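Participant: Build me a model:
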Amino acid sequence: MRRGPHESELDALHDFLRELARFMLSFSGEGAEGVARGVRSVAGAYGARAETVLVADGAVLSVTVGDRTLTSTVTAFPDVARLDRAVALKEFVERVRDTRPALPEAAAGLRRIETLPATVPRWARGAGIVLFSVGFAPAVQPTWYEIGTTALLAALVATLTVLSDRRPRLARVLPLLAAVLVSLVTLGLLRPGHDHGGPVLIMLPALFFFVPGDLLSAAAAELVGGFLTTGAVRLVYALVLLLQLYVGVLLGVAVTGTPTGALFDTAQDADLSRWVLVASWAVFTVGLVLAFGVPWRAAGWVTALVYLSLGVQAAGTALVGEVAGTFVAATALAVAADLLSRPAGRPPRLVLFLGGFFTLTVGSLGLRALTSLAGGHVLHGFHDLMDLVTIVTAIAVGLLAGAALVPARGDQT
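Facilitator: Next comes the predicted model:
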């Protein structure tokens, strides 16, 4: 039987929306709500209705035109390594929604975004990972020794990461390999003394690129917000990444013959000025832009929200304590990122949000807690675990509060 014009249009629209959903799952990092809203808005521009049922790495898509409905499944592994694609995707969805191009033209535009060349060369991404780690180092220990060792260790991690870019199978265990490498060099070569702080604190900034604090908090936010499946999957995935780092550190301990009791995370006295601490977050932001492929035209927005998060958190902590200060900072970050991302041509919420989110992230507490427990420091380890649960919850609830304070987006992306 020959298909009528409406049937052919439905087939073409369904194929396009299925690819759009797959692309958003892969590269936008917007989560369940963002993917559903984006696909629904584009379908509405073509006079159709789209419904999605989402999990963290897949979706069931139903597209309806008139009295006909087509349903299919989509699978994709979520990734935020190329945020330039997230920026291009938001601009593409805005353009499709406003101009409604012919479906073959729209599908070709989507394919062009998927094949965009990287905004920075591989060596620059490696340099970004180093700057990202070095900029974060003073937040772990505000010392010149921490910055120097982080530069060395992060250079090794960056080299390993860049080499794995074209080896997907290797990339799946990259956190484990990076943790083993950092642990071996720290414990076998650097051998920091007691006056340099605990060895885990020396390792942590170089591994921060892999610490899943953002995933932990995002999972908590989705669970609290009612997206139970996506939240649970993200939580399990974050824990798997954290356990890879933990096992990698322990393998280094075993190979070097280091007593596990040495994993107690004592901190060295600060020897950095306040201005160095403030400037370090600018270095961190430049590293984030390079490491995650953020377009330079969005760098100013990212930097502004990094310092907004830091300022609100510092003021809130001074006034009402760490937990409440983190809650207020997460709320302010969510409100600012949501409102600033809405005008056409602005970077998507994920890009604006990510830098500030890293300043609040607490995944490092999870690694510190596990290594303290492995070293026999039970009370200290459980104290870190309680801090992890408390701060993650404060961030998640703060994000939800921020979302509730701004007007609904409707069908915007």
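Participant: Please make it C-alpha for all contacts and neighbour counts, starting now.
Facilitator: Fine.
Participant: list the buried ones in stretch 236-246?
Facilitator: For stretch 236-246, a neighbour-count test (16 or more other C-alpha atoms under 10 Å) marks 237, 238, 239, 241, 242, 243, 244, 245, 246 as buried.
Participant: And the contacts of that stretch?
Facilitator: For stretch 236-246, the external contacting residues (C-alpha atoms under 8 Å, 6 or more residues apart in numbering) are 173, 175-176, 178-180, 210-213, 215-216, 363, 366-367, 370-371.
Participant: returning to that earlier point: which members of the buried residues of stretch 236-246 are positioned in helices?
Facilitator: 237, 238, 239, 241, 242, 243, 244, 245, 246 (DSSP state H).
Participant: Proceed likewise with the subsequent sequence, for comparison:
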Amino acid sequence: MNEKHAGNNISSDGLLDFLTELGKALTASGISVVDITAILERIADAYGEEAEILIFPTMILIKIGEHESAPLNAANQKPGILPLNQVSEIYDLVYKVEKAQISPKEAKKCLRQILAEKHCFGPVGILIGYILFSIGIGMLLQPTPEQLIVSGFLGAIIGILLILSRGRNRFMLILPVIAAFIVSTIFLWSLKAGLIAGSVTMLLPALAYFLPGATLTTGMFELAYGEIISGSSRVIYGTAILLLILFGVLIGIQITGFQEPKFFVTNTANALGWWAPYLGVFMFTIGMYLFMSIKNKDLPWVLLIVYVAFFGQIIGNHLLGSLFGAFLGSLLMAISGTIVERQEHRTPSFISIMPAFWILVPGALSFLSLATLFNQNYLTALNYSVDVAMTIVAISLGLLIGAVATEPIKGKIIKNS
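Facilitator: The predicted structure is shown next:
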């Protein structure tokens, strides 16, 4: 029997059911199947059992001894993830069961209690948080007063839609299309009426939450790790979400009758000053804190890792260009996130690095590439598409090298848990 298990005398009864429900919760959080498999294997080992685990983004199958779980629908595919306060507490539970401190049956009850918890800040927090989130992204993409006003206004509309859609899973499936249609129609009507002037770049901050940059990057990471089916399905799903968002924008164009070619010309002008992107990162993170329900103890570390990724990207851009910037930002956030996880009051690396995916903008680039393609600007679309693919590869490579480089540190985390 496993020595760790022999010393604590805690029964492994109910382990299969607990691992199945935990795997489902971790999958719904958006964690890669590579990490989920490793977590579940460590837990099974802690209770003196050997598990065979098969996980896809939409299915879980676990076998312990002669007992095998029925194939389980892991998570309904929909935009977004679990509130991050729940994810943080799930990891706290994981740290306990990796040491077999409680029985699997008790752990299962704790998991269900965690998943029943509410959003920390409620509807008001979601609305204010999304407005700040949108303005922060706007200050990164195009720091102009007009961009910030549009980002805040359209962000408030998306925030209201997200509040109204809570608990309505079927509606959430079509929410990216509806959100893209509503905000693009309002924005394009304002352009046509001469109330504002701008381009497709102004739409990106409000729609940033739906852009599947993290999904595409995780999929590429899983492909690089040898998880062919999971990686491919995430990449396909992310591409489908992009097409749905673009479809909503194109319907808005047809309804408003807006035919100005300059709409598809991106603009990254900075009319506020050099400081704007740095403030934008802070506003973005505070928005994420409110909108994604980040726990107070995790906020300082999330803010730190977001700035690490941001400065890493800036340094890389300055040294060798944008691709190296994406790689360096990804590498530094992966390493620093794991180091933070070692601390006594640790924040899981998944929570600390997840917001930084929006800073590295693979989702925004993907949307722009498709937008220019549908405008029949094929050369520009091809350039954007190549940038998208290489940026996602660069970020994934940074995550992969970071995971390999920090493997000894993760081993210490497990031993000291």
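Participant: picking up where we left off before, name only those of the contacts of stretch 236-246 of the first structure that count as buried.
Facilitator: 175-176, 178-180, 210-213, 215-216, 363, 366-367, 370-371.
Participant: In strands, which of these fall?
Facilitator: Among those, DSSP state E puts none in strands.
Participant: which one of these is nearest residue 102 of the first structure?
Facilitator: Nearest to residue 102 of the first structure, judged by C-alpha to C-alpha, of those is residue 215 at 37.3 Å.
Participant: quick one: contacts for the closest one?
Facilitator: By C-alpha under 8 Å, 6+ apart, residue 215 of the first structure lies in contact with 234, 235, 238.
Participant: can you put the residues you listed in a markdown table and add distance to residue 101 of the first structure?
Facilitator: Below are the contacts of residue 215 of the first structure laid out as a markdown table (distance: C-alpha to C-alpha, whole Å):
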| residue | distance to residue 101 of the first structure |
| --- | --- |
| 234 | 35 |
| 235 | 39 |
| 238 | 39 |
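Participant: Greatest separation within the buried residues of stretch 236-246 of the first structure: which pair is it?
Facilitator: The most widely separated members of these, counting by C-alpha to C-alpha, are 237 and 246 (14.3 Å).
Participant: Who are the contact partners of the most centrally placed residue in the first structure?
Facilitator: By C-alpha atoms, centre = their mean, the first structure has its centre lying nearest to residue 214, at 5.1 Å. With contacts defined as C-alpha under 8 Å, 6+ apart, the neighbours of residue 214 of the first structure are 357, 358, 361, 362, 363.
Participant: measure it to residue 387 of the first structure for me?
Facilitator: Distance of residue 214 of the first structure to residue 387 of the first structure, computed by C-alpha to C-alpha, to the nearest Å: 16 Å.
Participant: Likewise for residue 93 of the first structure?
Facilitator: Distance of residue 93 of the first structure to residue 387 of the first structure, given as C-alpha to C-alpha: 40 Å.
Participant: Which of these two has more residues huddled nearby?
Facilitator: More crowded of residue 93 of the first structure and residue 387, by other C-alpha atoms under 10 Å: residue 93, with 20 against 17.
Participant: any idea which helix or strand carries the more buried one?
Facilitator: Using DSSP states H and E, residue 93 of the first structure sits within helix 83-99.
Participant: what's the answer for residue 53 of the second structure, then?
Facilitator: Using DSSP H and E, residue 53 of the second structure sits within strand 51-56.
Participant: Kindly report the same for residue 323 of the first structure.
Facilitator: Counting by DSSP H and E, the element that carries residue 323 of the first structure is helix 322-341.
Participant: how far apart are that helix and its match in the second structure?
Facilitator: Here helix 322-341 of the first structure, set against the second structure after superposition, deviates by a mean of 1.4 Å using mean C-alpha distance after the TM-score superposition for the first structure.
Participant: that older thread, can you work out which other helices and strands pack against the helix holding residue 93 of the first structure?
Facilitator: Where contact means 3 or more C-alpha pairs under 8 Å, 6 or more residues apart in numbering; DSSP states H and E, helix 83-99 of the first structure is packed against helix 31-45, helix 103-114, helix 349-360.
Participant: got a list of contacts for the first one?
Facilitator: In other words, helix 31-45 of the first structure. Defining contact as C-alpha under 8 Å, 6+ apart, one finds that helix 31-45 of the first structure is touched by 13, 17, 20-21, 24-25, 49-52, 54-56, 63, 93, 96-98, 100, 227, 230, 410-413.
Participant: Isn't residue 182 of the second structure up against residue 253?
Facilitator: No - using C-alpha atoms under 8 Å, residue 182 of the second structure makes no contact with residue 253, being 10.8 Å away.
Participant: residue contacts, residue 394 of the first structure?
Facilitator: By C-alpha under 8 Å, 6+ apart, the residues touching residue 394 of the first structure are 323, 324, 326, 327.
Participant: So what does the last one match up with in the second structure?
Facilitator: If I follow you right, that is residue 327 of the first structure. Under the alignment (TM-score structural alignment), residue 327 of the first structure pairs with residue 327 in the second structure.
Participant: neighbours of that match, just the number please.
Facilitator: Using other C-alpha under 10 Å, residue 327 of the second structure has 27 other residues around it.
Participant: so who does it touch?
Facilitator: Residue 327 of the second structure neighbours (C-alpha under 8 Å, 6+ apart): 313, 316, 391, 394, 395, 396, 397, 398.
Participant: Test my guess that the first one contacts residue 333.
Facilitator: No - checked against C-alpha under 8 Å, the pair residue 313 of the second structure and residue 333 is beyond contact range at 10.1 Å.
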